[in-house]
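Student: Sharing a model prediction with you, sequence too.
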Amino acid sequence: MEEFLTLVEIQLGRDHYLIDGDIIDKFILPLEATGVYDAPPYIEGMVRWNEEMIPAINVAPLLGMDRAGGAERRRTMIIPAGKVAETALAVSVDQVDQVRKISQADVMPIDISSCQGIEDYVKGIVRLQEGGEQIVLLYLNMEKMLRELLKGKVARPVPDFYVWRWDMTAGSHAQ
């Protein structure tokens, strides 16, 4: 029996990508973020979601790109607690295009040299027929990307003021 993946087509900048849909709980309009002092560029701030404050993350800088213009099209993907991190996450993208069912056989390996700088975050490429033409999309490992981004931690010393703290123990295990 053929296995299918549920992949979400997102837009970051001008480019379209596929990510695993099983880590995403909801797609919502962007939430207002409270800034985080000394945070890296991919941390947009903290947002209120279901009565708790969670990190708002923009993965575009990790992929070496700027945001697309037009905030009216932006979306936030809510990733529930336990899927990638102990807390829920709000991941900001420029657009969510569609959810696709893709045969696992349609995911092809990619020449890593063509993904310079993001090779650790690419699972493969997917070729699709759409409107009589063939499109090729990179299939990103969003889970790995987010885990690596979150090696820092958000500390909350006083209400509505957040400071980014680096977790020096993450990834520094003895060999």
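Tutor: Structure received. Numbers count the residues shown, from 1 in each chain.

Student: make it CA atoms for all contacts and neighbour counts henceforth
Tutor: OK.

Student: Mind jotting down where the strands sit in the protein?
Tutor: 4-12, 15-20, 26-28, 36-37, 43-49, 52-58, 75-79, 89-93, 95-103, 107-108, 122-130, 133-140, 152-158, 161-166 (DSSP state E).

Student: With mean neighbour count and distance to residue 66 as new columns, can those strands be given to me in CSV?
Tutor: As requested, these are arranged in CSV below (neighbours: other CA atoms under 10 Å; distance: least, CA to CA, whole Å):
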stretch, mean neighbour count, distance to residue 66
strand 4-12, 19, 8
strand 15-20, 19, 11
strand 26-28, 14, 21
strand 36-37, 18, 20
strand 43-49, 20, 13
strand 52-58, 21, 10
strand 75-79, 21, 15
strand 89-93, 25, 11
strand 95-103, 15, 14
strand 107-108, 16, 27
strand 122-130, 16, 19
strand 133-140, 15, 17
strand 152-158, 14, 22
strand 161-166, 16, 22
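
Student: how about the ones you listed in a markdown table, adding distance to residue 114?
Tutor: Below are those laid out as a markdown table (distance: least, CA to CA, whole Å):
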| stretch | distance to residue 114 |
| --- | --- |
| strand 4-12 | 18 |
| strand 15-20 | 15 |
| strand 26-28 | 30 |
| strand 36-37 | 34 |
| strand 43-49 | 27 |
| strand 52-58 | 23 |
| strand 75-79 | 28 |
| strand 89-93 | 23 |
| strand 95-103 | 23 |
| strand 107-108 | 14 |
| strand 122-130 | 11 |
| strand 133-140 | 11 |
| strand 152-158 | 29 |
| strand 161-166 | 31 |
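
Student: another one to put next to it:
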Amino acid sequence: MDGYIEIVDFELGGEHYALDIHLVREIVEMKPITEIPRTPPYIKGIMNLRGEITTILSLNELLSVPEKMDGDRKIIVLVPETSQGSNVGMIVDDVHSVMHVPESDIDLSREGYGDEVTDYLRGIIKIRREGGGEEDELTSLILWLDMKRLLENFFADAART
């Protein structure tokens, strides 16, 4: 691998996650959400986003990650092609940055995590701080989500209910 990928780095439950930038239509501040009765807990409701009805999902609920109770949360709105033509936004605790990551810093091995994890995880991104020495210092890990696969499972579950 010798190329780069472009990701959005965001936070859930104190941990860093990423998704491909080309899946993101926009990032918006939290807005009022209209709850829909008798929906699964990961469907927070709908909102009017510039005249379009957009379904809002809790990524915390989908991934079983505790929600952050303080601070301003964000909504990552996906391009409709990612969500089977639907307008979908995901609540996240915070959005940090857009990053260019060398493919050599991505571990695509998903072995040893179990089938449930491999259903939504594309890989693990190693973030390094340049130290000027032979090896840069590993500073953090980011879980790179497979949003298409995660949403395919969501839509399949929704069709069964």
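Tutor: That came through, no problem. From a predicted model like this one, the values you see are computed outputs, not experimental measurements.

Student: Tell me, how many residues neighbour residue 3 of the first structure?
Tutor: Residue neighbour count, defined by other CA atoms under 10 Å, stands at 9 for residue 3 of the first structure.

Student: so what's the closest residue to residue 31 of the first structure other than its chain neighbours up against?
Tutor: Distance criterion CA to CA, 6 or more residues apart in numbering; nearest residue to residue 31 of the first structure, sequence neighbours excluded, is residue 47 at 6.2 Å. Going by CA atoms under 8 Å, 6 or more residues apart in numbering, residue 47 of the first structure touches 31, 32, 33, 34, 53, 54, 55, 56, 90.

Student: Could you report the neighbour count for the fourth one?
Tutor: Residue 34 of the first structure has 17 neighbours, counted by other CA under 10 Å.

Student: How about the contacts made by residue 18 of the second structure?
Tutor: Neighbours of residue 18 of the second structure in contact, by CA under 8 Å, 6+ apart: 7, 8, 9, 10, 142, 143, 144, 145.

Student: ok, the residues you listed vs residue 20 of the second structure, which is closest?
Tutor: residue 7 (4.5 Å; CA to CA).

Student: State the distance from the residue nearest to residue 31 of the first structure to residue 65 of the first structure.
Tutor: Residue 47 of the first structure is 23 Å from residue 65 of the first structure, where distance means CA to CA, to the nearest Å.

Student: again, but for residue 97 of the first structure
Tutor: 19 Å.

Student: what do you get for residue 9 of the first structure?
Tutor: 17 Å.

Student: for residue 45 of the first structure, same thing?
Tutor: Note on residue 45 of the first structure: its distance to residue 65 of the first structure, by CA to CA, is 19 Å.

Student: What of residue 87 of the first structure?
Tutor: From residue 87 of the first structure to residue 65 of the first structure the distance is 26 Å (CA to CA).

Student: Next: residue 117 of the first structure.
Tutor: 12 Å.

Student: ditto for residue 37 of the first structure
Tutor: 22 Å.

Student: Then residue 119 of the first structure?
Tutor: 15 Å.

Student: Neighbour count for these two, which is higher?
Tutor: residue 119 (17 against 13).

Student: Can you get me a residue count around the nearest residue in space to the more buried one that is not next to it in sequence?
Tutor: Nearest residue to residue 119 of the first structure in three dimensions, chain neighbours excluded: residue 112, at 5.6 Å (CA to CA, 6+ apart). Residues lying near residue 112 of the first structure (other CA under 10 Å) number 14.

Student: Now the contacts of residue 47 of the first structure in JSON lines, please, with extra columns for distance to residue 168 of the first structure.
Tutor: Output for those, formatted as JSON lines (distance: CA to CA, whole Å):
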{"residue": "31", "distance to residue 168 of the first structure": "30"}
{"residue": "32", "distance to residue 168 of the first structure": "29"}
{"residue": "33", "distance to residue 168 of the first structure": "26"}
{"residue": "34", "distance to residue 168 of the first structure": "25"}
{"residue": "53", "distance to residue 168 of the first structure": "23"}
{"residue": "54", "distance to residue 168 of the first structure": "21"}
{"residue": "55", "distance to residue 168 of the first structure": "19"}
{"residue": "56", "distance to residue 168 of the first structure": "21"}
{"residue": "90", "distance to residue 168 of the first structure": "23"}
